[in-house]
Every structure is written in structure tokens, then in C-alpha cells.
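S.K.: Quick one, fold the following:
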Amino acid sequence: MPKQKTRTTVAKRFTVTKSGKVKSSKMGRRHILTKKSTKRKRNLRKGYYLEGQVANNIKRQLPY
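M.R.: Predicted coordinates for the structure are as follows:
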């Protein structure tokens, strides 16, 4: 059986918590921030949790 490999692109973008949830940061906070309101940028600071089949697919790509 071949070795399991971690998808490094997925590992950079998502983290799996101890309880098994998949956490990510919101997109849209890298550049072109001057036209975005302060409230919008503040809400983009918060992370979010993925659910359902999407979270299962990401967990499968992060075996370690």
C-alpha cells in the first residue's frame, strides 16, 4: 500500500481542530482594502467552520 501524503495546499488553507471541525479564514482580506468598509474588514477577520461533505473531503486530504 502506498504512503499517504498530505495535500500541502489544503494544509496551508485549513486546520482541523481537536474536536474534528475544519476551520478556515475568510477570503477577501488580502488587497484592495481601501474601498471596503471598516465593518466589512472587521467581519473578515473572523474565521469560519466548514460543514458537511466539504469538511469530510478536506479531512480526507489531511491524513496527519
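
S.K.: Could you use CA atoms for every contact and neighbour count after this?
M.R.: OK.

S.K.: longest helix of the chain?
M.R.: helix 52-61 (DSSP state H).

S.K.: residues of that one that come out buried?
M.R.: 55, 58-59, 61 (16 or more other Cα atoms under 10 Å).

S.K.: which helices and strands does it pack with?
M.R.: Judged by 3 or more Cα pairs under 8 Å, 6 or more residues apart in numbering; DSSP states H and E, helix 52-61 is in contact with strand 22-25.

S.K.: Here is a second sequence; please produce its structure as well for comparison:
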Amino acid sequence: MPKLKTKSAVKKRFSLTGTGKIKVKVAYKSHLLSNKGTKMKRQARGTFILCDADQRIVKKFMPYG
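M.R.: Okay, the predicted model is just below:
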């Protein structure tokens, strides 16, 4: 049986933690930042862990992750 491929988009956007949870970057932080408030930009720093429902969807596209 051939190896399963990981979706390229998932590979670029998500990473796994040591405990198997999925970590993702906060959205709305790439461009047009002059129109966005300081509070929004501050809260969009860093990463967060996906909820369980979304993790199940993303893990379908990460067969070995």
C-alpha cells in the first residue's frame, strides 16, 4: 500500500505539540495592520491550540502527524 500524502496547506499552517494537540497561528496579522487596532494586534500575537472539533478535521489531512 502506498504512503499517504500530507496536505501541503496543512503542513504550512499547523504544527503538532508534544502531546498531540494542534497549534496554529492567530489570523489577521499578515498585512493591512495600520487599519487594525492596537488591542487586536496585541491579542493576535503568538499561537493557540485548536478546539477538539477542528483538531479532528485537521488530523484527517495529517496521516502521520
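
S.K.: TM-score for the pair, please.
M.R.: Once superposed, the chains reach a TM-score of 0.84 (TM-score structural alignment, normalised by the length of the first structure), with 64 aligned residues with a Cα RMSD of 1.3 Å.

S.K.: The longest helix of the first structure against the second structure, how far on average?
M.R.: Averaged over the aligned pairs, helix 52-61 of the first structure sits 1.7 Å from the second structure after superposition, using mean Cα distance after the TM-score superposition for the first structure.

S.K.: So which bit of the second structure is that helix matched to?
M.R.: Under TM-score structural alignment, the counterpart of helix 52-61 of the first structure in the second structure spans residues 52-61.

S.K.: which residue is nearest the centroid of the second structure?
M.R.: Closest residue to the average C-alpha location of the second structure: residue 24 at 2.6 Å, with Cα atoms, centre = their mean.

S.K.: and the nearest residue to residue 23 of the second structure once chain neighbours are set aside, what is it in contact with?
M.R.: Distances taken as Cα to Cα, 6 or more residues apart in numbering place residue 49 nearest to residue 23 of the second structure, at 4.7 Å, with adjacent residues excluded. The neighbours of residue 49 of the second structure, taking Cα atoms under 8 Å, 6 or more residues apart in numbering as the test, are 21-24.

S.K.: where do the helices sit along the second structure?
M.R.: Under DSSP H, the second structure gives helices at 8-13, 38-43, 52-60.

S.K.: which residues touch the residue nearest to the centre of the second structure?
M.R.: 13-15, 47-50.

S.K.: what about residue 10 of the second structure, how many neighbours?
M.R.: 13 (other Cα atoms under 10 Å).
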